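Peer 1: sequence first, predicted coordinates after that:
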Amino acid sequence: MLPLQQAISLDPQQYVPPLISAVTTIVLFVVVFAVIYLLGRYFVTQAVERSLRHRGFDETLVGLAVSTAVVLTAVVAVALAATVAGFGVVLAAFATLAGALALAVGFAAQDLIANFVAGVFIIQDEPFTVGDWIEWSGNSGVVREIQLRVTKLDTFDNELVTVPNSDLASAAVVNNVANDQRRVSVGFGIGYEDDIEQAREAIIDEGSRIEGVLSDPAPTAPVSSLGDSAVVLSGRIWIDPEESSYGAIRAQFVEAVKGRFDAEGIDMPYPNTELSGGIEVTNVGGAGEAAGD
């Protein structure tokens, strides 16, 4: 029994040095991480925030950059603290795992990343802003909200459209209200027998009477084409898109000119086709005999 008791007896002193070493390593890791993270977060975020705001970047991008800087500071703090504490092997394994995970996530989220990058460029370059009326790829709408992944727009039928930012970044986008002035053009067809000058005067006069139409540039109505059934005059008026609605002004313009043409007897012909020539009918007698039989 004595040899077995001696073999089983444990000396607590033999576990003290490893325990002290483990505690020391953990404390060292925590202290180094806290110091590097807190100092780095303070100085790095301050530098990033001031630099971007000094260059006039959007607040959304500034907030994103600051958040990214905080995450990177934490990663660097973990790496340096692990190195100082002697966790080199663990750190290397973690780096390999993180790299493989990032690669897999990158392949799986290509569209998401593309939309995110496109959103950054849209917010920074500002091809359009909230409230603008834009057209792209045969669609149109008024911008309600610009996010980092998608842009939300309201159609003129009051429908909400959510568009991935990559679609807008890769398409030709027309901003209808980006400039201080916009031209409203409407083609008015008159008969070939009608007086062009009379029609031009009527178009210009009615256009200048509409509230919201600018006097400079002045309304004009040049002949734009000679159609199959009509001489087409292009009525052109200018508006401030921030003050006046394009659709409303155009509708008033068309209605006013139509009423004026009717009042002055100016014809607005619709497309028609005139056939000329003759028709020859043969075998009439033969057809009658066949019917009599």
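Peer 2: Sure, I can see it.

Peer 1: for the rest of this, base every contact and every neighbour count on C-alpha atoms.
Peer 2: Will do.

Peer 1: contacting residues around the host helix or strand of residue 135?
Peer 2: Assigned by DSSP states H and E, residue 135 belongs to strand 133-136. Applying C-alpha atoms under 8 Å, 6 or more residues apart in numbering, the contact partners of strand 133-136 are 128, 140-143, 168, 171-177.

Peer 1: other SSEs contacting the helix or strand in which residue 79 is found?
Peer 2: Secondary structure from DSSP H and E places residue 79 in helix 59-85. Packing contacts for helix 59-85, counted by 3 or more C-alpha pairs under 8 Å, 6 or more residues apart in numbering; DSSP states H and E, involve helix 16-54, helix 88-108, helix 110-125.

Peer 1: of the contacts of strand 133-136, which belong to helices?
Peer 2: Counted as lying in helices by DSSP state H, out of the contacts of strand 133-136, are residue 168.

Peer 1: other SSEs contacting the helix or strand hosting residue 186?
Peer 2: Using DSSP H and E, residue 186 sits in strand 182-190. Based on contacts counted as 3+ C-alpha pairs under 8 Å, 6+ apart, the elements that strand 182-190 packs against are strand 231-239, helix 246-264.

Peer 1: got another, please set it beside the one above:
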Amino acid sequence: MVLLRPTVVAVPGQLDPSGLTAYGDFASAVVGFVVGALVVYLFGRLAVVPVVTRVVSSRNRNNPTLETATRTYTHAIVVLAALVGGLVTGGFGSLLTNSALIIAAVTLVLGVAGQEVIGALISGLFLVADPDFNVGDWIAWPGGEGVVEAVDFRVTRVRTVNNETISVPNTELTTNALVRPYGRERYRVTERVDIAYSDDVELALRELVEVARGDDRVLEDPQPTSRIIEFGGSSVTLKAEFWVDSPMDVNLVDLRSQFRRRVKLRFDEVGLTLGPASGREVSGTLDVDLVGE
């Protein structure tokens, strides 16, 4: 006796059962990936990140930079873990054991990221590890100045005196000289003034100090100072220095404007000349010929 196996013939207009099974398997894998990734991410975001950040903060209370960096990098690890968890629950775990595929993916990421992005990431790590660079510090670099708010993977967020937040590439901060002469809680204001050589320089120096003291926002310790810094071609250049509290709590634009306004009024009262015009002495003879009509 010969047994005949039934043959399944696809009839036009009818659905292929094997195709439905493949689509169902794919949909189940996608749902498993989404659910797995979402569960891992929510657990990490709501539990792991706060706990790790709190532990690091408790051990480094004087380093707010490390706190923000820990939150940022821990969140990145959670995202990566969520991706791996989604692959496992979705049935794609075999992809993680394929070394050739992993190497190709890493090569692709490095190629897409490029040297600039990787350099910014490494620069960010150096900034976080630098004990003299912290969130809340007032810094100045060739491109501007302001208070450090956070250090991310690629950029550092800085708030300027105009209350604007700018994103500075980490590489710009690590490749250029950073100036931080102001301290973390105080800011030094420096103003230059030019007076005529014929003016009383000692009087001008005293008046600059008194004008600075006349503003309630100026600190008494350190005391305001003034000094001669340059002899120009037609004027003497003076510099006034005084300190205020955190620059984010004081309107520096208004502070500078008010100081200059009071200096102008005071110098007019005592007979001091601000920004004298340059003078030139001309010597020689001049011949004039009259031409008759």
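Peer 2: Yep, it's here. The model shown is predicted, which means the values in this text are computed figures rather than measured ones.

Peer 1: re earlier: can you check which part of the second structure the strand holding residue 186 of the first structure sits on?
Peer 2: Here strand 182-190 of the first structure aligns to the second structure at residues 187-195, judged by TM-score structural alignment.

Peer 1: quick revisit: who wins for proximity to residue 33 of the first structure among the helices and strands packed on strand 182-190 of the first structure?
Peer 2: Counting by C-alpha to C-alpha, residue 33 of the first structure lies closest to helix 246-264 out of these; the figure is 60.0 Å.

Peer 1: which part of the second structure lines up with that closest one?
Peer 2: The aligned range for helix 246-264 of the first structure in the second structure is 252-270, by TM-score structural alignment.

Peer 1: quick one: distance of that stretch to the chain centre.
Peer 2: Offset of stretch 252-270 of the second structure from its chain centre (C-alpha atoms, centre = their mean, to the nearest Å): 32 Å.

Peer 1: tell me which residue is most central in the first structure.
Peer 2: Against the mean C-alpha coordinate of the first structure, by C-alpha atoms, centre = their mean, the closest residue is residue 168 at 4.3 Å.

Peer 1: which residues touch the nearest residue to residue 25 of the first structure once chain neighbours are set aside?
Peer 2: Spatial nearest neighbour of residue 25 of the first structure, chain neighbours left out: residue 85 (5.5 Å); criterion: C-alpha to C-alpha, 6 or more residues apart in numbering. Going by C-alpha under 8 Å, 6+ apart, residue 85 of the first structure touches 25, 26, 28, 29.

Peer 1: in space, what's closest to the third one - neighbours in sequence excluded?
Peer 2: Translated: residue 28 of the first structure. Spatial nearest neighbour of residue 28 of the first structure, chain neighbours left out: residue 85 (6.0 Å); criterion: C-alpha to C-alpha, 6+ apart.

Peer 1: so how far is residue 93 of the first structure from the one you found?
Peer 2: Note on residue 85 of the first structure: its distance to residue 93 of the first structure, by C-alpha to C-alpha, to the nearest Å, is 16 Å.

Peer 1: circling back: the match of helix 246-264 of the first structure vs the first structure, average offset?
Peer 2: Once fitted to the first structure, stretch 252-270 of the second structure is off its aligned match by 1.7 Å on average (mean C-alpha distance after the TM-score superposition for the first structure).

Peer 1: tell me which residues are up against that stretch.
Peer 2: Stretch 252-270 of the second structure has contacts (C-alpha under 8 Å, 6+ apart) with 161, 162, 189, 204, 207, 208, 211, 212, 273, 274.

Peer 1: most surrounded residue in the contacts of residue 85 of the first structure?
Peer 2: residue 29 (22 neighbours; other C-alpha atoms under 10 Å).

Peer 1: and the gap between it and residue 42 of the first structure?
Peer 2: 20 Å.

Peer 1: I'd say residue 241 of the second structure and residue 226 touch.
Peer 2: Yes: counting by C-alpha atoms under 8 Å, residue 241 of the second structure does reach residue 226; the two are 6.2 Å apart.

Peer 1: please identify which of these two sits among more neighbours.
Peer 2: residue 226 (21 against 18).

Peer 1: hang on, that one packs against residue 210?
Peer 2: No: judged on C-alpha under 8 Å, residue 226 of the second structure makes no contact with residue 210 at a distance of 10.1 Å.

Peer 1: list residues touching both of those two?
Peer 2: Common neighbours of residue 226 of the second structure and residue 210 (criterion: C-alpha under 8 Å, 6+ apart): none identified.

Peer 1: in contact with the residue nearest to the centre of the first structure, which residues?
Peer 2: residue 136.

Peer 1: now which residue in the second structure aligns to it?
Peer 2: Residue 168 of the first structure maps onto residue 173 in the second structure, by TM-score structural alignment.

Peer 1: for residue 129 of the first structure, same thing?
Peer 2: Match for residue 129 of the first structure (TM-score structural alignment): residue 135.
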